[in-house]
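Participant: here is a sequence with its predicted model. Questions after.
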Amino acid sequence: MNKIKISTKYNKTAKLLVIFIVVFTTLNFQSCAELDPDPLEFNLPPEVFSNLDEMDKGISGIYSKIVNASRWTTFYAPAWAGDDMTTWASGNKADFREFDQRNVQASNSRLLSNWNAILDVINTTNSVLDRSKGLENLAVDQDLLNRYIGETHFIRGIMFYQLARVHGRIPLPLTTIPDPNISRATQLEVFQQIEADLLEAEKRLPNVYPSLKEGASRPNKGSAKSILARLYMDWAGFPLKDNSKYTDAANIAKTVIDNASTYKFGLVDDLENLWTVAGRFNNESVFTLTYCNSCGDDRIANWKYGIVGLNDSAGGWSETFGEIKFYEDFPTGPRKEATYRMDLDWRNFSSAKDQKSPIFKKIAGPKGDLPNSFITNRNDFFMRYAEVLLIYAEASARSGAVTADSWEALNKIRRRASGLPFATPDATVDLSSGDLAELAFTERKWEFAGEYLRWYDLMRLERVQEVLGNRTPSGTIAEHNQIAGSLSTDNYFSPIPAEALNNNPNLGN
């Protein structure tokens, strides 16, 4: 795939934010008619917003930049380091292979593209927040203003979080024109800033954002709480290892569970429906990144699915595959069938360019559901309600506060994985004893396979050496991308991109 070229934001000119608000007339792309016909047209906003319409346009610009950042697989590329996913062992996938093989170089172009694109979103949120100052003193709808401010903090928080999961210590620009010589914050400061943004969002956002389809394509109070729970799980793990955060994770996840109907969250009955175009809006997603290929503009479509997950014989681009041992170990049943394309006999692929690797249904789509293209209508589920349930189960166990509700949270996921009604107890799959923390951790392994999450689970519990050091399949086909770098904790985070470091040496501190 072609690489996005975005200018480095931390250079000596400090003129990175020459007012770039890209305006969409809607943010959730729910119909073609609602889209601006030219989503890359630049408008010049006032230095201070004079009304809420101007602020709404500013927020539209934020979402357009999120689409620009996230429509490529680059946004999730570091997660190839997990034991669930791999890429083509040859061809033009060298940048992806570096993550897969734990040998990421500072010159990796995907690393730089992701760095620049995410910071572009963050800088836009800072611009919107700065320009909104003073609106509280005007005769505007204060509830709507609160919602907009909360939404902007939410986006800034999750973008800081996305970048921190890749690099660990990152800079924290909080002003419209950031310091060109900014240094990286400490890991604690990074987590505290993400927490502060999400708490501000949780305070200001409504229980449900009005006039949207299912899946919170604009965040609500439950969206902020859910991602806070995920943050606290990472905070409790490597590198800070603050075990007290397990209690925080359990408590806030339980709040989301207890108020799921208020936030319009829940599990879908059939896991496979999540990976269909028809299921792109659903109440299991607690925050959805939305795209729209059918709107007639490729720039607002999703470029990560379809043929990027297929082999050469199927007309694919051989970009994202499943790892063999992980596939072999995956328990048989409806969940495995919803995760992989069981109709494709990957062991007997015959083209000279074919790599004998399992095909993810989550990436390639169910047979016949996606067009023969890499440009699709699929949405991204930034976080699913299933994760909230498993966070509660694991965190309550690791904090020593297991309850019947903790087991029920785990069992709902287990029932659905077996094709059973998730809300109905079933003695054939339900558990009520054992190491709940490890059971929930393992359940996450299977539930989120191919969703770019496994690597971060291995990292937070320091299981990288244990898991990636044992990737030998049982059959005659070996894993295609062998580990080339260190599996120790000093290689968990990716380096700062070389170009960014050259422009600002303080990022090396």
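Facilitator: Nice, I can see it. Numbers count the residues shown, from 1 in each chain.

Participant: for the rest of this, base every contact and every neighbour count on C-alpha atoms.
Facilitator: OK.

Participant: could you pull out the helices for the stretch 1-150 of the chain?
Facilitator: 52-70, 94-100, 109-131, 142-167 (DSSP state H, counting those that start in this stretch).

Participant: ok, for residue 372, nearest residue in space, not its chain neighbours?
Facilitator: Closest residue in space to residue 372, ignoring its immediate chain neighbours: residue 307 at 6.3 Å, by Cα to Cα, 6 or more residues apart in numbering.

Participant: again, but for residue 384
Facilitator: Distances taken as Cα to Cα, 6+ apart put residue 285 closest to residue 384, at 4.4 Å, once the chain neighbours are dropped.

Participant: this is the comparison structure:
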Amino acid sequence: MKNNIFILLLLFLSASCSDSFLENAPEDSLVVDNYYNTNEQVKSAGAPLYGYPWFYFNEKFLICVGDNYSGNSTGTYSDIAQFTLFSVNQGNQFATEGWDALYNVIGTANTLLYNLDTKVSGDVDEDVLESVRGEAYFMRATAYYYLVRTWGAVPIIHSMDQYNAEADVYRNTVEDVYTFILNDYAMAASRVPIQRADSEVGRVTQTACNAMMASVYLTLKDYANAKAQAELVINSGYYGLLDKFGDVFHPRNNNSRESIFALQWVANQGWGYANVNQAYLAASPKLTNAGDGWGTFQPSIDFQNAFEDGDLRRHETIMEPGDFYPDLVTAEGGYTVPEAGMTSTMAGWRKYVVGSKDEWEDVGFMSTNLNTYIIRYAEVLLIHAEAILGTSASTTDAKALESFNMVRKRAGLAEKTSLTFDDILQERRMEFAVEGKYWYDLARMDRTKAIAIISNQERGDYNDGDYDDIITRKVTPSAGDFLLPIPGSEADLNPLLLEEPVPFDFNN
């Protein structure tokens, strides 16, 4: 059976960024055999893993799944609306792009591992070689973590032999995919350094592996291991929350003390290298002054109503009528949201909106250099609190409360003296909106409860800007909606993807 699912990327994708490890890409991107001769060449071989292969994952897929599917966000474009209405089909453009992107990350990682095994000069230091190998394991694990939570059983592609056009490719069981993920993170953790030099800030560290393993264990309801991995991060002393929530989402704070692992983008260097989220999240072209700012994604009514009174994150997450932003449209002294609102839900997204060149030089049409957070310290704190709670109805554990209340304190909210799962779920929803988290939280919880939460969400619009007149839109998902269908283009090329998943041979 021909395997046409995967596109092998060239390992050496050109990338450049001043004062960044990304600037060390090879001058001749096609001369692979003559490239792995020095420490710097091997280090630069890992740099493309941090951006380009992830592009279409980041462009719309992550928000579509993580936020539109979960009810945080809405959108009228047909393939986005499918997520809002729980009608995603096999031909959905953005689901297919997400699948392709994640397997491109895996293909890039597999290619790098192969080249490190076969093409490296004896002049390369072993610690450098192992560190870059660890980066490849980490990226492969992270791609599979998104794949298994989105589609369930998926093919584990780990060897160059599997890219043979005649190879049979089956899906592997969910249990084996998770085992493979944890194995890859463990292999990464044993190879990458504890800390990075200033020239390599943003590259994978041991604590990034710990943080991702904490998330995986939490998803698997292995609370003891989730707690242990989260505490490795917390006790490392390397991380902390920024003082102001809004500062987390500005490029000047890329790779700050709050960032544990983030995708790294380069502005104005061509399609595929920049973060394009601002183009779709900014609800007015005046905000970007670059020809975009389309408001493609809009904060849902349900999400707007979910904020507690006094939550400082509200102003830095969504833009509502009358809100003033002195740091946007600075050429006119700031920006006030019109009383008529910005979208059919009245509000627009503030998070991930950088502004125009007047506010930040590295802005262009569909282009900023703002990192995309995959996991940051606030999440590790909330993972830690939830892992201590475990299966209990509530907890007053001091350590759980300390971690949880650090996040609430920054948000300007009163500390809690007792925690439930609902408390943590609410905090995660408000903290991580449009970071692609909430759907995966709903999907890992009790299915009946998740369906009840979703069924009560208002996913509609305000009628002609009238807050008292809602064009209501509510949906009730089925159990089958908690996994997306395998993209039709992939199933057509390889019908084996529609057969029952098989165990993975870990001895192969």
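Facilitator: Sure thing, it's come through. All values reported here derive from a predicted model rather than from experimental measurement.

Participant: quick one on the thing from earlier: which residue in structure 2 aligns with the residue nearest to residue 384 of structure 1?
Facilitator: Under the alignment by TM-score structural alignment, residue 285 of structure 1 pairs with residue 259 in structure 2.

Participant: give me the neighbour count for its match.
Facilitator: 24 (other Cα atoms under 10 Å).

Participant: please apply the same query to residue 476 of structure 1.
Facilitator: Neighbours of residue 476 of structure 1 using other Cα under 10 Å come to 8.

Participant: and what of residue 431 of structure 1?
Facilitator: Around residue 431 of structure 1 there are 15 other residues, counting by other Cα under 10 Å.

Participant: just the element for the aligned partner of residue 347 of structure 2 in structure 1, please.
Facilitator: Aligned by TM-score structural alignment, residue 347 of structure 2 pairs with residue 358 of structure 1. Assigned by DSSP states H and E, residue 358 of structure 1 belongs to no helix or strand.

Participant: coming back round to it: the residue nearest to residue 372 of structure 1 and residue 207 of structure 1: what is the separation?
Facilitator: 38 Å (Cα to Cα, to the nearest Å).

Participant: quick one, which of these two is more surrounded?
Facilitator: Counting neighbours by other Cα under 10 Å for residue 307 of structure 1 and for residue 207 shows that residue 307 has the greater number, 26 against 18.

Participant: strands along the stretch 201-350 of structure 1, start to end?
Facilitator: Taking DSSP state E, counting those that start in this stretch as the criterion, the stretch 201-350 of structure 1 contains strands spanning 285-289, 321-322.

Participant: export the ones you listed to a markdown table and append columns for distance to residue 268 of structure 1.
Facilitator: As requested, the strands of the stretch 201-350 of structure 1 are exported to a markdown table (distance: least, Cα to Cα, whole Å):
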| stretch | distance to residue 268 of structure 1 |
| --- | --- |
| strand 285-289 | 10 |
| strand 321-322 | 24 |
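
Participant: select, out of those strands, the one closest to residue 445 of structure 1.
Facilitator: Closest approach to residue 445 of structure 1 among those is made by strand 321-322 (13.1 Å; Cα to Cα).

Participant: so the closest one corresponds to what in structure 2?
Facilitator: With TM-score structural alignment applied, strand 321-322 of structure 1 matches the range 298-299 in structure 2.

Participant: center of structure 1, which residue is that?
Facilitator: Centroid-nearest residue in structure 1, with Cα atoms, centre = their mean: residue 382, separated by 4.4 Å.

Participant: how about the aligned partner of that one in structure 2: what's its closest non-neighbour residue?
Facilitator: Mapped onto structure 2 by TM-score structural alignment, residue 382 of structure 1 lines up with residue 374. Computed as Cα to Cα, 6+ apart, the closest residue to residue 374 of structure 2 that is not its neighbour in sequence is residue 262, at 5.1 Å.

Participant: and the one you found, how many neighbours does it have?
Facilitator: Residue 262 of structure 2: 21 neighbours (other Cα under 10 Å).

Participant: how much space separates it from residue 387 of structure 2?
Facilitator: From residue 262 of structure 2 to residue 387 of structure 2 the distance is 23 Å (Cα to Cα).

Participant: try residue 191 of structure 2
Facilitator: Look at residue 191 of structure 2 and residue 387 of structure 2: by Cα to Cα, they are 26 Å apart.

Participant: more neighbours: the two, which one.
Facilitator: residue 387 (24 against 21).

Participant: coming back round to it: what about the residue nearest to residue 372 of structure 1, distance to residue 356 of structure 1?
Facilitator: Distance of residue 307 of structure 1 to residue 356 of structure 1, given as Cα to Cα: 16 Å.

Participant: rewinding a little: now the residue nearest to the centre of structure 1: which helix or strand?
Facilitator: Using DSSP H and E, residue 382 of structure 1 falls in strand 380-384.

Participant: mean deviation of the next helix or strand after that strand from structure 2?
Facilitator: Toward the C-terminal end, the helix or strand that comes next after strand 380-384 of structure 1 (DSSP H and E) is helix 385-398. Compared with structure 2 after the fit, helix 385-398 of structure 1 shows a mean deviation of 0.5 Å (mean Cα distance after the TM-score superposition for structure 1).

Participant: the equivalent of residue 412 of structure 2 over in structure 1: neighbour count?
Facilitator: Counting by TM-score structural alignment, residue 412 of structure 2 lines up with residue 418 in structure 1. Number of residues near residue 418 of structure 1 (other Cα under 10 Å) recorded here: 17.

Participant: might one say that residue 418 of structure 1 is in contact with residue 335?
Facilitator: Yes - here residue 418 of structure 1 lies in contact with residue 335, judged by Cα atoms under 8 Å, at a distance of 6.8 Å.

Participant: can you give me the helices in the stretch 301-450 of structure 1?
Facilitator: For the stretch 301-450 of structure 1, the helices defined by DSSP H, counting those that start in this stretch occupy 324-329, 334-339, 361-364, 385-398, 404-417, 436-447.
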